[in-house]
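**Q** Okay, predicted coordinates and the sequence, questions at the end:
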Amino acid sequence: MDQDSIFVGGGGEGYATPQRLLLKYGNRHGLVAGATGTGKTVTLQILAEGFSSAGVPVFLSDVKGDLSGIAASGSATHKLHEPFMKRAATIGLDLQYSAFPVTFWDLFGEQGHPIRATVAEMGPLLLSRLLELTEPQEGVLNVAFRLADEEELPLLDLKDLQAMLVFISENATEISARYGLVSTSSIGAIQRRLLVLENQGGAGLFGEPALDLADLMTRDADGRGRINILAADKLMASPRLYATFLLWLLSELFEELPEVGDPDKPKLVFFFDEAHLLFDDAPKALVSKVEQVARLIRSKGVGVYFITQNPADVPENILGQLGNRVQHALRAFTAKDQKDLRMAAQTYRDNPRFATEDAIREVGTGEAVTSFLEAKGIPSMVERTLIRPPSSQLGPIDAATRAAVIAGSPLKGKYDTPLDRDSAFERLKARSEAAAREAAEAGAGGSGDLAFNPDLRLDADDFKRARRYDADTPASSRRSTSGKSSSRSDSVSDAFMKSFARQIGTKSGQAVVRGILGGLFKRR
């Protein structure tokens, strides 16, 4: 194999000379497009094989279950063996069958290693997209993240976020005075959307141990890049969850990886299949984020390749950054189809030997119109290309083979057991219990069940008085008055005001008052 490029196809009468993707431009991103059944999956497979052979790790999603065959070698007994060999001879390829190093992942933990992120890592913007929140609801979610950050309450899994939402609901008046209006109806809407997410199996995405990005960027003993395959056939039943997860992963790579400039080959190649799901009904802020990542992540050594049926599925500002392109056939049955076909043809550098628009319409299965970056990063002229056959198995492997690959994985056992460490849920629960005990000890004949008393809430004036109390009263004086009141209401008020003042004055108080204000740790 040529160590500087990936052989994609070509050759044969009337077809292009060998078409190659130069590795030094592999991080300049790319596009694989075409109608259903025209060969996009095979193109994705041979690109993944090529990058792996060059020592470049790959991440891709398997939306139909077909790509698991990369883990097994092609075979002379396969029904397509003879056509493959004929194609190889036509394009001048010495086809050698081979399996490739694969790591299987699965958000549901059924067909691969579990893959998780913490709620804090996902962030309010992507969570809002995932939960389909309105702007006011997204504002409430931002408040929850802000409070968690200020009070050192880690948001790791969904029960941590649910605990924060319960706290905000119980204390909406006080929190509104600090952060702006927080509507309990918005909180309720978020809680309902979280319930839907749980019912769809999305709760398994959040928690620990969270994915270590370094585990996506490994090589086998022979120096070949590992091909990370996300089982997405079941995940596609929740397309928003699928798109949000992949966008989170892309964003994490952008945020965490160091700048490397223009390397000789990418550090990682990321294939985003069914790319239209990323942009369907996406808010402007999210599209802008994707544009930013696509523009800048190549300097981190990451190449991003969008796989979709129609180039029109990808926003124009992003499409213009995709320098390596494989365009399978587009069908033009309607006026819109014809317009999309013309637009797709216009994005290529013309070849005087044929009309690009006609070629895109006419190429058959396993053929494509291609253009790759040449010297100095200039797009090559468009060419009609016969795509090479894969070296690995075409089609899925069986369950026993998949299980054997997972059992032999170097990551076996690392992500299998969920970790539930001390975080927002546990800390809010502990504060609530401690505050209940403190209030019970300070009270005279109280019930001792103060942590869940809905009448013990501050209004905005109380909030302001608490700030003045903290500013004007010496710490020694505040400590000395914690238990002097003789009535139940006075003792609770004094204890409460003392704790609340500490909450907004410093972080050292750890907001014990939250326990008195409501049932912080009830899951709803």
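**A** Great, that's in hand.

**Q** C-alpha from now on. contacts and neighbour counts both.
**A** Fine.

**Q** got the buried residues for the stretch of helix or strand residue 124 belongs to?
**A** Assigned by DSSP states H and E, residue 124 belongs to helix 119-131. The neighbour-count criterion (16 or more other CA atoms under 10 Å) identifies 119-122, 124-131 as the buried residues of helix 119-131.

**Q** Now do that helix: which elements does it pack against?
**A** For helix 119-131, the contact count by 3 or more CA pairs under 8 Å, 6 or more residues apart in numbering; DSSP states H and E identifies helix 135-150, helix 184-199, helix 239-256 as packing neighbours.

**Q** Could you check how far the last one is from the centre of its chain?
**A** Meaning helix 239-256. With CA atoms, centre = their mean, to the nearest Å as the basis, helix 239-256 stands 2 Å off its chain's centre.

**Q** Stretch 36-46 now?
**A** 23 Å.

**Q** cool, and stretch 184-191?
**A** With CA atoms, centre = their mean as the basis, the mean position of stretch 184-191 lies at 24 Å from the chain mean.

**Q** secondary structure class for residue 358?
**A** With DSSP: H, G, I helix; E, B strand; the rest coil as the basis, the three-state label of residue 358 is helix.

**Q** residues near it, how many?
**A** 13 (other CA atoms under 10 Å).

**Q** try residue 285
**A** Neighbour tally, residue 285, other CA under 10 Å: 10.

**Q** another structure for you, compare them:
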Amino acid sequence: MGGSIFVGGGGEGYGTPQELLLKYGNRHGLIAGATGTGKTVTLQILAESFSAQGVPVFLSDVKGDLSGLAKAGSEDAKTHDSFVGRAATIGLSDYRYEAFPVTFWDLYGQQGHPIRTTVAEMGPLLLSQFLGLTEVQEGVLNVAFRVADEQGLPLLDLKDLQSLLVWCGENAEALTLRYGNISRASVGAIQRALLVLENQGGAKLFGEPALELSDMMRTDADGRGRISILAADVLMAAPKLYATFLLWLLSELFEELPEVGNPDKPKFVFFFDEAHLLFDDAPKALVDKVEQVARLIRSKGVGIYFVTQNPDDIPEDILGQLGNRVQHALRAFTARDQKALRRASETYRANPRFEIIDAIKEVGTGEAVTSFLEEKGVPGVAERTLIRPPSSHLGPIAPQERAGIVAASPLAGKYETVLDRESAFEILTQRAEEAAAQAEAAERAEAEAQAREKAERDAERGGFAKARRYEGKSYTRSTRGAQSGGLGETVTKLVIQELKGTTGRRIVRGILGGMFKGR
């Protein structure tokens, strides 16, 4: 059907064919189930189907299996017979193998186009969660962002933030008077967290050129939506980085996309695999933000599909907004598992033909209990469903095949070269250099002034010494001249001559001054 996606059906013992109505594709969804029950294949066939309907898709490839979307399935594959047999069983008459338009992305730039954002776009709330900061440290980080805005300091990469924090630490006393207490200890704690992030390779997330969302919302020449695949197998070693990045991407979609009301099909579909990582130990402020985004982003034509092992991983307020559901098998080995199983079964619309709680325990690999929104947005009755087989290759493609797709991508070369334009680091460095130059000039001027004063003092001392030399010479001359003119006359002439000079006048002033003081 043109207005729906065929998800699966069944033969004997199964219910009616299950379809996801495209006009409700932005009402979000859930794919849940224990490891090995078929969640990844369900994600794959939904991504294929949205793409075929012209809807761009984003998903994260946690295990490396989803790169197969870029390659058609093969009749030589071991799964061929079972796939063809299943297609016949569920009534999928036009089943065929097909490749889909894929764009590979990688935060580390190794398995796809580099993907970045700026520190300013990430914002203090997400960054604080990402770094695991305390409430006090988050407050200091908020001050740093405020200072950056007020002083025109662009925060693009980690060194921008690190240099700004140094400046805040040096000016903590002045900033405290305006914004509240800023301790050097808090600044130091944030710097240490940034250092850990840098050592883990997280610095590659921040910088330019930053991701343009329009590059993830493309269609190919045939009108099929491009599937953006984020390589997350290495990224999963830093789960906070993974969760924070995906939440940032959701927030950017929410902020930038216009309202579209109730479109005939989604403008964009976002699959959040390993969704429990988003909510593990998350503060209430962050959970509230996710709930707000999930509630409001559907009006912008974006559908969010959470993929996780257990529905219990999703907060109840968010779980209630997920209208399209595919529940693979759950195992109830512990009391907690049994409680989660009961809770999961209670979120479905009852089917009189079977007990939902039993069906969730019994469905096999590639089977699920499904429920999709029907006309007027009403949840459909739960059904046991055989999930349709994928048209693309099941499993990862070879590294050389991936490299060829990246090289032929319409985005090749756009994000590969890092751009380092003037930002907070350069501006603060320039200010520091100018301040140092001014300080050096002031020191030099002071040294020159001191040198001049010393020269003047030396000149004064030289004048007194000259007077003493003249006195000695006059005595000698007077001795010699006693024969011709007398001692008293000669000395008198010399003294009068000396007193006419500058040093003489100073001596006179000194003597007179002393006399007046004596009176």
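**A** Yep, it's here. Because the structure is a prediction, the values reported are computed rather than measured.

**Q** Drop the TM-score for these two in here.
**A** Structural agreement between the overlaid chains, expressed as a TM-score with TM-score structural alignment, normalised by the length of structure 2, amounts to 0.85; 450 aligned residues with a CA RMSD of 1.5 Å.

**Q** List the contacts of the most centrally placed residue in structure 2.
**A** Centroid-nearest residue in structure 2: residue 122, 4.7 Å away (criterion: CA atoms, centre = their mean). Residue 122 of structure 2 makes contacts with residue 248, as judged by CA atoms under 8 Å, 6 or more residues apart in numbering.

**Q** Could you check how far it is from residue 499 of structure 2?
**A** Noted for residue 122 of structure 2: a distance of 82 Å to residue 499 of structure 2, by CA to CA, to the nearest Å.

**Q** In three-state terms, label the nearest residue to residue 360 of structure 2 once chain neighbours are set aside for me.
**A** Using CA to CA, 6 or more residues apart in numbering and skipping residues adjacent in sequence, the residue nearest residue 360 of structure 2 is residue 329, 5.1 Å away. At residue 329 of structure 2 the chain is in coil, as set by three-state DSSP.

**Q** Could you double-check that residue 329 of structure 2 lies in contact with residue 356?
**A** No: Residue 329 of structure 2 lies out of contact with residue 356 (CA atoms under 8 Å); the separation is 11.2 Å.

**Q** Between the two, point out the one with more neighbours.
**A** Higher neighbour count among residue 329 of structure 2 and residue 356: residue 329, with 29 against 24, using other CA under 10 Å.

**Q** relative to helix 135-150, how tilted is the longest helix seen in structure 2?
**A** Assignment by DSSP state H gives helix 424-481 as the longest helix of structure 2. Counting by axes from the mean of the first three to the mean of the last three CA atoms, to 10 degrees, helix 424-481 of structure 2 points 70 degrees away from the direction of helix 135-150.

**Q** contacting residues around the next helix-or-strand element following helix 424-481 of structure 2?
**A** Using DSSP H and E, the helix or strand that follows helix 424-481 of structure 2 in sequence is helix 487-499. Residues outside helix 487-499 of structure 2 that contact it (CA under 8 Å, 6+ apart) are 467, 474-475, 477-479, 481, 504-505, 507-508.

**Q** For helix 487-499 of structure 2, what is the distance to the chain centroid?
**A** 91 Å.

**Q** that older thread, turn the helices and strands packed on helix 119-131 of structure 1 into a markdown table, columns for distance to residue 317 of structure 1 and mean neighbour count.
**A** A markdown table is the format used below for these (distance: least, CA to CA, whole Å; neighbours: other CA atoms under 10 Å):
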| stretch | distance to residue 317 of structure 1 | mean neighbour count |
| --- | --- | --- |
| helix 135-150 | 25 | 18 |
| helix 184-199 | 32 | 17 |
| helix 239-256 | 17 | 19 |
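
**Q** how about the ones you listed, which one is nearest residue 423 of structure 1?
**A** With CA to CA, the closest approach to residue 423 of structure 1 among these belongs to helix 135-150: 9.9 Å.

**Q** Which secondary structure elements does the closest one sit against?
**A** Helix 135-150 of structure 1 makes packing contacts with helix 119-131, helix 158-170, helix 184-199 when contacts are defined by 3+ CA pairs under 8 Å, 6+ apart.

**Q** So what's the residue count around the nearest residue to residue 379 of structure 1 once chain neighbours are set aside?
**A** Spatial nearest neighbour of residue 379 of structure 1, chain neighbours left out: residue 373 (4.3 Å); criterion: CA to CA, 6+ apart. Residue 373 of structure 1 is flanked by 23 other residues according to other CA under 10 Å.

**Q** same question, residue 41 of structure 1
**A** Taking other CA under 10 Å as the criterion, the count of residues near residue 41 of structure 1 is 22.

**Q** what does residue 437 of structure 2 give?
**A** 12.

**Q** And it, how close does it get to residue 168 of structure 2?
**A** Summarising the geometry, the distance separating residue 437 of structure 2 from residue 168 of structure 2, computed by CA to CA, is 21 Å.

**Q** give the contact list for residue 102 of structure 2.
**A** Counted by CA under 8 Å, 6+ apart, residue 102 of structure 2 has contacts 69-70, 226-229, 405.

**Q** got those residues as a markdown table, with neighbour count columns?
**A** Conversion of the contacts of residue 102 of structure 2 to a markdown table gives the following (neighbours: other CA atoms under 10 Å):
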| residue | neighbour count |
| --- | --- |
| 69 | 27 |
| 70 | 23 |
| 226 | 26 |
| 227 | 27 |
| 228 | 23 |
| 229 | 24 |
| 405 | 18 |
